[in-house]
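Student: attaching a predicted model along with its sequence, questions to come.
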Amino acid sequence: MSDLAPFTLKGRNPDVLSCIANLSNDEVFTPPEFANRMLDTLAEAWAADNDGADIWADSSVTFLDPCTKSGVFLREIAKRLIAGLESEVPDLQERVDHVLTKQVFGIGITQLTALLARRSLYCSKNATGEHSVAKSFDDDAGNVWFERTKHKWEKERCKFCGAPKSLFDRELEFENYAYAFIHSSKIDAHLDALFGGKMQFDVVIGNPPYQMTGGAGGSSDSSIYHLFVEQAFNLQPRFVSMVIPSRWMAGGRGLAGFREQMLSGGHVRGLTDYTDSAAAFPGVQIKGGICFFLWDRDQAGPCNLTRISDGIETEQKSRDLGEFDVFVREERALEILKKVLKKEEDSILSLVSGDTPYGIATNFKNWNEKKKSGSIPLHLINRGKRSIGFVRRDLIKKNATSIDRWKVLVPEAYGAGESFPHQILGKEIVASPPAVCTQSYLVVSPFKTKEEAESFASYYRTRLFRFLVSLRKITQHALRSTYSWVPLQAWDQVWTDEKLYQKYEIDQDEIAYIESMIRPMEASGE
């Protein structure tokens, strides 16, 4: 982008935004190169829809970053517009003032990031400052707005973002993470009030905060990035482009409705998926990867997908995002899945329990190391290791009928890491009756005999089983729904991949692909 405009920061060091530290893995500053890739994608779509017209040469197009942090999107958009409008507005200062006052707008997520964004865009923390490149503002904020917003508490949680009142009802000196853009039920009117006039944005673009830290605790913190995306859609701009975690494609608590909207709505025109987030944001690991999309208000059709994995870019034209309830990221995987589903067999979901199968939380303390009268074995994780304790039978109020049946316990979570091949799932436990477990496991049952349970365990360990799970498991958690595409088998034999490959007509190239993705798994020995 250095050759686009004479509008430069003279005498200053190389781009500070290329090396600025992230606030956290959930509030990630966007590298300039990544922001420019998104802008290139936007410009290509605009040209395709407007007889080759250059969006950066249009003085009427308006842009909003509703969650600006470093100001990189605003700055790069401004640079492009200032270059593109040169023939229409030859005077540089007049051109700069037009772009900065009429075309480029932002909402800071904190006071600090608003100042940083203004510094990136105006070369001054105040739009009216001595060193500001804009000369037509009469307000220090310019078009980068920030004021502390309040949560709307209902039943101890914010009605807009779900933040718990106990954590975020804070004094003024502490950040409360009430992001202005998603704390309004009438966003059009809200933006009109913020920017002092009737606003209709053509493009909404940005990198929103990913989750409400402290929302539920630890890895279960509440996702909020989808709230920014949905609010952007409510504005009905021509285009929306945002950076979000890829985990929405197959999982995420509270994201089912958002996923359906994205996959089935037909408006996602382009999707660029980084299976390893570090390829997009160096030094940052976001489980499941990262992606950016281009949403087109006026399109209703297939999507062009670019997948970036191990430094290799693969393009898939005209993918139907809504083919399934989750998105299968890789074309080869999709073909294998279709071969399995073609058999139209029932799923093993009928055997798999939901979360917390016996109502015993992971941090349950009311168990004993030694067996006492009336107690039964309890499989749990104790100090990071698998253990067996004992719990009173009368404490089990949920799924009590399965206590005295053969079952297979499968870990609810398993961190596979970012490199291939993965194991995908933790090792199983064939549990003889009577037995229960904590929330750390799901229960697969009932089986009439030990032999049936061991037959299922052999199936669970096959690469094909775990490959089918991997298509729906995008983070470490393997909830019941991740088993939806695994078909039922007869539990009268030891299952092997060779038997399954033959049954489902998996060819040699597909076998090689599966085995490059999924590593062998030995029996647990428990």
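Tutor: That came through fine. These numbers come from a predicted model, not from an experiment.

Student: from now on I want contacts and neighbour counts done on CA atoms only, so please keep to that.
Tutor: Fine.

Student: which elements pack onto the one helix or strand Gly389 maps to?
Tutor: Element membership for Gly389, per DSSP states H and E: strand 385-392. The contact analysis (3 or more CA pairs under 8 Å, 6 or more residues apart in numbering; DSSP states H and E) places strand 385-392 against strand 375-382.

Student: so what secondary structure elements neighbour the strand it packs on?
Tutor: Strand 375-382 packs on strand 385-392, strand 436-437, going by 3+ CA pairs under 8 Å, 6+ apart.

Student: repeat that with 10 Å
Tutor: strand 385-392, strand 429-431, strand 436-437, strand 441-447 (3 or more CA pairs under 10 Å, 6 or more residues apart in numbering; DSSP states H and E).

Student: ok, and here's another one to check against it:
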Amino acid sequence: MDKLALEEFSKLKEIIGSTKAQGSTGDININAQGLTDEQYELLQMPEIREKPIKELTPEQQEALACEKEIKKNRDTAISILRGISIRMPLLMYGADLQKNLDGTEDAITLDNFCDLVDDLSWEEFMPKGVTKEIFGQFKKYYDSDVFRESGVKIREMARAADKLSIEERIERISSIFATFRNPDKETVLTPWRVVNMHLAQSLGGWCFYDKDYNEQILEPELIKQNEITDEVFKKNTHILEINSKSGLYALYCAYSVYRTRAKLELGPKPTREMEIDLWKKVLAENIFLICKTPMAKKIVQRTLAGFTGTKVNAHYFEDLVNQLKNKPENFISKVSKKSYWLRHSERSEESMEDNMKFDAIVGNPPYQIMATGEANGSDPIYHLFIDAACKLGEKVSFIHPARFLFNAGKTPKDWNEKMLNDEHYKVVQYWANSGDVFPTVDIKGGVAVTYWDKNKTFEKIGTFTSYPELNGIKKKAAPTEEINSLMSIMYNQTNFDLDVLLKEHPDYIKGIGSEGKDRRLEKNIFDKIPLFTEKKSNEDDIKILGVIKNKRCYRFIPRKYLDISHENLMKYKVLVPRSNGSGAIGEVLSTPILGYTRTFLGIGAFDSKEEAENALKYVKTKFARTMLGILKITQDNPIETWRLVPLQDFTANSDIDWSKSVSEIDKQLYKKYGLSAEEISFIESKVREM
């Protein structure tokens, strides 16, 4: 590759690297552009490959190093292109191609590929920033014959499936999807295994996996979820998949309805034609899909009906996310009308007025969109889909991020409270590690399958616990009022006295957050304000605990620049990191006249060292860390996560003998809260000793 090509790939790496679905790739060395004639001749000499590197001449060593760098550049370029390449098969699978007079179709080529994908779908399925124009610059690096044959192979596999039995076709289509990759974190393709696990455990139906959902089985088995299964997969049911991307959810539902109807409508020995006709009826009468892009609509049509041209009730809903965000009533009104689902020729005055009743709504909603304006990161949107579905359907089951179950994350707090206290809503399954469900996607806080039923009442979720054993422990030990929680004696970071600081050092306004209005000693404040020194400059300087380059350290600052009225600055306290893993909390016993940055939280404002030592022992107990763990789902450890840890009396008058060891204090706490042998065993086995 010449210098221009290397520069192009270096720029493309910056774009591809910004998409979360692409792993890290190496850097392109723009100086390694090719071998000179002399280097090429040297590399043809047999001894250059046989001799130890030390015995080679400097020229030979340089030629080998240059060859190695060129190979590395080539491998890196291929890896960068892979960020685009992994998106292509799904688009090839769904693309609409013109049919020729003899029934054949034109091939997908590098030259017509962009024209087959509409701009909105291109933006959805390709890495962020890779436009059609950019793809045009890089298509020269693809082998046109290999590209063409890849498209032919994918489509022939899908076309061949149309000749199989219903069950065999489903197996073939699911195996094709197993080769596709997630476009991006915002567009997660749900694996067929997860679709089966999700729907079988929430609604029941005909499942294609064994009981552990590890292996596909030859004959699908009926899973019953009480009366729910019969209510959903009945003959005249209407099932809606919202945000359909692959059509696999609809495929599972269609087959489950097909089996119900086959038992009612087909004889003991139906012909293949009878089975195909019934499948077409199920697609036309029972299954409905909303898609976010035109290409998604084509993909789900291919999944459900192949190349047969059978009617599929799939609609591309324009500007879906924005509609649900700003005008959800428009979406609900439109989708709930019968006329929306009828072809123009099928519509009548009566159908224009009639509403659709959806017996069940299923799917995997989009999780987030990039924040706009001055905000950073991403904003959740899956809750908008849950809200809309609960207004449209009798039953709703989605798979989505689980942070809101712990009242954490960026979903609106009032929405979290609403769902956690909804008696019609329950958690079917929770995975703390999202990799157990989506192997290539990291979703902080885990993933959950939830179920909402308009006509059934469940116990409110309230405070969600990932282990059933924690429910009993929580009921016995968790405080019902904040005044009885350890949270009530926890304090955030030390603060500046900004009036004094900025009066004497107005230039420090740049190092203070919120345009000079943030009083907090932020996590990186040691690097931003040069007033912090390693040694005392004055007798009344105050020591501050903070972090520099991920290492704890102390710095000093003149007393006059701090807000001395802070609750525990002049008191004994226990300091714990605001963020930590699942192991040791990493607590520190602090003397009075010691402050701390926002990296830490302070427990207590004690008058005596003894009380602080007792609080430190309490924080180290397995009991306290178990109660903390109920609300702690990520490494983040804000004050709110300590809400369920009961407050203790840390004085000499306490009902706990704090002079004992931590393990003995645990036993006193188990007895105090009346924990059963099973609950004690759970804590002892699950929580590591400190």
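Tutor: Received it, and whenever you're ready, just let me know what you need. Only a predicted model underlies this, so the values are computations on that prediction, with no experimental measurement involved.

Student: which positions in the strand holding Gly389 of the first structure come out as buried?
Tutor: Within strand 385-392 of the first structure, the residues that count as buried by 16 or more other CA atoms under 10 Å are Ile388, Gly389, Phe390, Val391, Arg392.

Student: pick the one among the residues you listed closest to Asp40 of the first structure.
Tutor: Ile388 (56.4 Å; CA to CA).

Student: what lines up with that closest one in the second structure?
Tutor: Residue correspondence to the second structure (TM-score structural alignment): Ile388 of the first structure is matched to Tyr554.

Student: rewinding a little: turn the helices and strands packed on strand 375-382 of the first structure into JSON lines, columns for distance to Lys503 of the first structure.
Tutor: Listed next are these as JSON lines, based on distance: least, CA to CA, whole Å:
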{"stretch": "strand 385-392", "distance to Lys503 of the first structure": "35"}
{"stretch": "strand 429-431", "distance to Lys503 of the first structure": "26"}
{"stretch": "strand 436-437", "distance to Lys503 of the first structure": "34"}
{"stretch": "strand 441-447", "distance to Lys503 of the first structure": "23"}
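
Student: which of those sits closest to Gly266 of the first structure?
Tutor: Among these, the nearest to Gly266 of the first structure by CA to CA is strand 441-447 (35.2 Å).

Student: same question for that closest one: list its buried residues.
Tutor: For strand 441-447 of the first structure, by 16+ other CA under 10 Å, it's Tyr441, Leu442, Val443, Val444, Ser445, Pro446, Phe447.

Student: tell me where the stretch 351-500 of the second structure has helices.
Tutor: 382-392, 413-420, 468-477, 498-504 (DSSP state H, counting those that start in this stretch).

Student: can you name the next helix or strand after the last one?
Tutor: Heading C-terminal from helix 498-504 of the second structure, the first helix or strand you meet, by DSSP H and E, is helix 513-516.

Student: so where is that next one in the first structure?
Tutor: So helix 513-516 of the second structure sits over no part of the first structure, by TM-score structural alignment.

Student: need the helices of the stretch 351-500 of the second structure in TSV with mean neighbour count and distance to Leu42 of the second structure, can you?
Tutor: Listed next are the helices of the stretch 351-500 of the second structure as TSV, based on neighbours: other CA atoms under 10 Å; distance: least, CA to CA, whole Å:
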stretch	mean neighbour count	distance to Leu42 of the second structure
helix 382-392	20	61
helix 413-420	16	69
helix 468-477	15	70
helix 498-504	14	68
